[in-house]
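Novice: heads up, no residue letters with this:
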């Protein structure tokens, strides 16, 4: 019989907000037919080949067609300031969201010498702690993942299990799956295949593909 070992799945952190879908629009026309080469551009950029072909007004109009925005829509900086204000006032969801931004590097952070960091798991962990202490399931899962991987906090499998269990009991499918992995591998908790299967089933019932794959691997 071949024994399949299930490793701890690196489940992505739960983002504060998903990426918005852009509605298909009519391509802007210019007087010249310009062949645009393949290149990556961010949401509010236009292909470099057009930079010298359009006037500033035409560029602004084209960008507005690509990524239209409401006149009173806050800027990313304003959104961050509001999120931090809400987090500092004790809003658990905002605290978790701010932690995610520091973990991914979306929020700029600097070390003691003033060097800009690509991401800041320690600051992320601090905000996850605040949110998790209020019982916010997503933060409990995120903090558990940091403890499981030793990012921003000392590696502590038992603490990870504790946090995954709190989030799993609230129905967080990712936490249920990771809790199953911990039971299966015996990390931070005694090995128990039956309990692992139980948690995998709960997560799979919510549509968690990783949990279903783990169940299949156990067969």
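Specialist: Yep, it's here. These numbers were taken from a predicted model, which means no experiment stands behind them.

Novice: contacts and neighbour counts: CA atoms only from here.
Specialist: OK.

Novice: what residues of the helix or strand hosting residue 65 count as buried?
Specialist: Using DSSP states H and E, residue 65 maps to helix 56-66. For helix 56-66, a neighbour-count test (16 or more other CA atoms under 10 Å) marks 59, 62-63, 66 as buried.

Novice: one more to weigh against that first structure:
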């Protein structure tokens, strides 16, 4: 059977390729990270290269406006990034999710306690996704679910992954719907339930999700 779990992160309802692996931290350490995010941060460029793959110039420009909504304000990339962080710290869920995506991809640079520059900061990414997810931001809920599913920046916890995927899926997040279908299909983090899996795959398929369509074909080919 050709069953797939997305290994993608959504940024402002778009998807981007995930990167890297990290040893999961203890839950207490992750919780503490969410309270004490690093102060030393430097943006690399205006539009993270990982977000540009396969996009036309027009699509890149549109994505840049979504990531950095003040792109026409005359600010430098550094000033614009600092404003994004300020918005995130002030509680803006959209900014929190965008900032988490930058930490995940390594486009926002932070230092560890010894002062060493980190390639990417999964714990800070998880912290910002968590803040936005708690406010009901669907893309952040999907992101956080994916981190729990893969044990990146937080302890691996399939049940929590299902919890956050469900919250996002119920708001119409198509990637969460497909992932939730997979979790039900294989019985990971939730009791195995083929009917539930089909239900979520069908919801995602109606939104044009190709992965969900292929998953449904695989289920039907197996006689379910």
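Specialist: Right, received. Where do you want to start? Nothing here was measured: the structure is a model prediction, and the numbers come from that model.

Novice: quantify their similarity with the TM-score.
Specialist: Here the superposed chains carry a TM-score of 0.73, computed using TM-score structural alignment, normalised by the length of structure 1; 169 aligned residues with a CA RMSD of 1.9 Å.

Novice: picking up where we left off before, tell me which of the buried residues of helix 56-66 of structure 1 is nearest to residue 112 of structure 1?
Specialist: residue 63 (38.3 Å; CA to CA).

Novice: gap between that closest one and residue 22 of structure 1?
Specialist: 13 Å (CA to CA, to the nearest Å).

Novice: which SSE is the residue nearest to the spatial centre of structure 2 in?
Specialist: Geometric centre of structure 2, nearest residue: residue 143, 2.5 Å, by CA atoms, centre = their mean. Taking DSSP H and E as the criterion, residue 143 of structure 2 maps to helix 138-150.

Novice: for that helix, packing partners?
Specialist: strand 8-11, helix 122-134, helix 158-170 (3 or more CA pairs under 8 Å, 6 or more residues apart in numbering; DSSP states H and E).

Novice: how about those in CSV, adding mean neighbour count?
Specialist: Formatted as CSV, those follow (neighbours: other CA atoms under 10 Å):
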stretch, mean neighbour count
strand 8-11, 22
helix 122-134, 26
helix 158-170, 23
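
Novice: could you dump these into a markdown table and include distance to residue 178 of structure 2?
Specialist: Formatted as a markdown table, these follow (distance: least, CA to CA, whole Å):
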| stretch | distance to residue 178 of structure 2 |
| --- | --- |
| strand 8-11 | 12 |
| helix 122-134 | 19 |
| helix 158-170 | 8 |
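
Novice: please identify which of these is closest to residue 115 of structure 2.
Specialist: Closest approach to residue 115 of structure 2 among those is made by helix 122-134 (15.7 Å; CA to CA).

Novice: quick one: the closest one to chain centroid distance?
Specialist: 9 Å (CA atoms, centre = their mean, to the nearest Å).

Novice: could you give the angle of that helix to helix 138-150?
Specialist: Using axes from the mean of the first three to the mean of the last three CA atoms, to 10 degrees, the direction of helix 122-134 of structure 2 lies 130 degrees away from that of helix 138-150.

Novice: which elements pack onto helix 122-134 of structure 2?
Specialist: By 3+ CA pairs under 8 Å, 6+ apart, helix 122-134 of structure 2 packs against helix 27-35, helix 93-105, helix 138-150.

Novice: winner for burial among those?
Specialist: helix 138-150 (a mean of 30; mean count of other CA atoms under 10 Å).

Novice: other residues contacting it?
Specialist: 7, 9-13, 97, 126, 129-130, 132-134, 153-158, 160-165, 167-169, 171, 173, 175-176 (CA atoms under 8 Å, 6 or more residues apart in numbering).

Novice: how much does it stray from structure 1?
Specialist: Helix 138-150 of structure 2, aligned to structure 1 and superposed, deviates on average by 0.3 Å (mean CA distance after the TM-score superposition for structure 1).
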